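just need the structure, nothing else, for what follows:
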Amino acid sequence: MNEDVSRVIFSEQELADRVAEMGAAITRDYAPVADEGIVMVSVLRGAAIFMADLARAIELPIEMDYMAVSSYGNGAKSSGVVRILKDLSSEITGRHVIIAEDILDSGLTLQYLMKNLQSRKPASLEVATLLRKKTRAQADIRCRYTGFECPDEFIVGYGLDYAERYRNLPYIGVLKPELYQ
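Okay, the predicted model is just below:
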């Protein structure tokens, strides 16, 4: 798999350091409301690795839950059609919800998800995204916690995939274009 990556953008150590910083910020920001209940929601499958590491970096009681949504299929670009494949198991009404997202690309999926979760009346709803792509046509989404800005290239690793491959790379790198074009 390593030979399919043209270059590494964020190393394993850079990812670990930044996730630890994000966890410390969440711990600081949510300490006053921790007794009200904090639910971290991972968007499967890509964000599962990020959320697991982020959860370990937060020094507060949290509940972890998962949603599966689809807008990509096996393609390299979002289809724009969002489907919920697996909904939350937890009740989030009156609780503080943090969406752990792997990457904010077009933002269409996250925008849909935020609207859906907001309709369930959480006490607060914030986004912690590991990566935010620099794209011109991105939905206007405020991320309270952002790990890194990244180039508008097709990237894989640390949960990010192409056709369900490369998620287990410990770093984030650029996939060679000939593999997905």
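
can we go C-alpha only for contacts and neighbour counts from here?
Noted.

residue contacts, Gly107?
If a contact means Cα atoms under 8 Å, 6 or more residues apart in numbering, then Gly107 has Gln138, Ala139, Asp140, Ile141 as its contacts.

at 6 Å what do you get?
Residues counted as contacts of Gly107 (Cα atoms under 6 Å, 6 or more residues apart in numbering) are Gln138, Ala139.

before we move on, what about Leu160?
Leu160 makes contacts with Gly46, Arg167, as judged by Cα under 6 Å, 6+ apart.

can you pull out the helices in this structure?
With helices called from DSSP state H, the chain shows them at 12-30, 48-57, 108-118.

nearest to Ser79 among these would be which one?
Taking Cα to Cα, helix 108-118 is the member of the helices of the chain nearest to Ser79, at 9.5 Å.

next up, for comparison:
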Amino acid sequence: MADPVVLLSEEEVARRVAALAAQIAPAIDDDTVAVCLLTGGLWFASDLTRALSRLGRHVRFDALWLASYGDERASLGRCEVRADLQRPLSGRTALIIDDVIDTGLSLSEASRLVRDAGAARAFTAVFASKPWPTPRAIVPDFVAWEAPARYLVGYGMDAAGALRGLPYIGALD
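Have a look, this model is predicted:
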């Protein structure tokens, strides 16, 4: 596998996470449940919840494991729930966190599941928003970076399970 072309350095990723936390903090409270979409959202969710904590927002944490890509580079067109929510959401605000929005399928399904679980409000936050030629099912509430239409890796994004752990965001073209 070729080395990725660096698009955002580790330092720039950290700056964007801190800036996004500053936008999100006034919209939520300490009873908010941060819902990380596994697997890719784990890196961003970890950094974002710590950044929110530095701003005095100590959110609760939960995760949804959704799969719509498998090891493919394109969405399979359906979303499978591999692990559901564990924390009660009834009457609470939920902050759904994912690494990237491409087709919008996973984020839309997560939003539906969170609402079905009784969340009073559901916000969505993604690190990267990729351009899409047709309307998505959902528009994220908070976006750290408007990404180019390239195959992204690093910071949770992968190529068949590899390169998720890169501390920067790169492209494989």
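
circling back to that earlier point, return the most buried member of the helices of the first structure.
helix 48-57 (a mean of 20; mean count of other Cα atoms under 10 Å).

which among the helices of the first structure is found nearest to Phe148 of the first structure?
Nearest to Phe148 of the first structure, of all the helices of the first structure, is helix 12-30, at 8.2 Å by Cα to Cα.

please name the nearest non-neighbouring residue to the aligned partner of Asp102 of the first structure in the second structure.
Mapped onto the second structure by TM-score structural alignment, Asp102 of the first structure lines up with Asp99. The shortest distance from Asp99 of the second structure to any non-neighbouring residue, by Cα to Cα, 6 or more residues apart in numbering, is to Gly41 (4.5 Å).

show me what that neighbour lines up with in the first structure.
By TM-score structural alignment, Gly41 of the second structure lines up with Ala47 in the first structure.

mind jotting down where the strands sit in the second structure?
Here the second structure has its strands, by DSSP state E, at 5-8, 33-38, 60-67, 80-83, 93-101, 121-129, 142-146, 151-153, 169-172.

what's the shortest one aligned against in the first structure?
Meaning strand 151-153 of the second structure. The aligned range for strand 151-153 of the second structure is 154-156, by TM-score structural alignment.

the matching stretch: how far from the chain's middle?
Averaging C-alpha positions (Cα atoms, centre = their mean, to the nearest Å) puts stretch 154-156 of the first structure 14 Å from its chain's average.

what lies in contact with it?
Defining contact as Cα under 6 Å, 6+ apart, one finds that stretch 154-156 of the first structure is touched by Tyr166, Ile172, Gly173, Val174, Leu175.

give the buried subset of these as a ChimeraX selection command.
In ChimeraX, a selection of the buried entries from the contacts of stretch 154-156 of the first structure looks like this (16 or more other Cα atoms under 10 Å):
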select :166,172,173,174,175
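
what lines up with Tyr69 of the second structure in the first structure?
In the first structure, the residue paired with Tyr69 of the second structure according to TM-score structural alignment is Tyr72.

any idea how far that match is from Thr109 of the first structure?
10 Å (Cα to Cα, to the nearest Å).

now do Ile84 of the first structure
Separation of Ile84 of the first structure from Thr109 of the first structure (Cα to Cα): 10 Å.

now Glu63 of the first structure
In this view, Glu63 of the first structure and Thr109 of the first structure are 23 Å apart by Cα to Cα.

one more: Val82 of the first structure?
According to Cα to Cα, Val82 of the first structure stands 6 Å off from Thr109 of the first structure.
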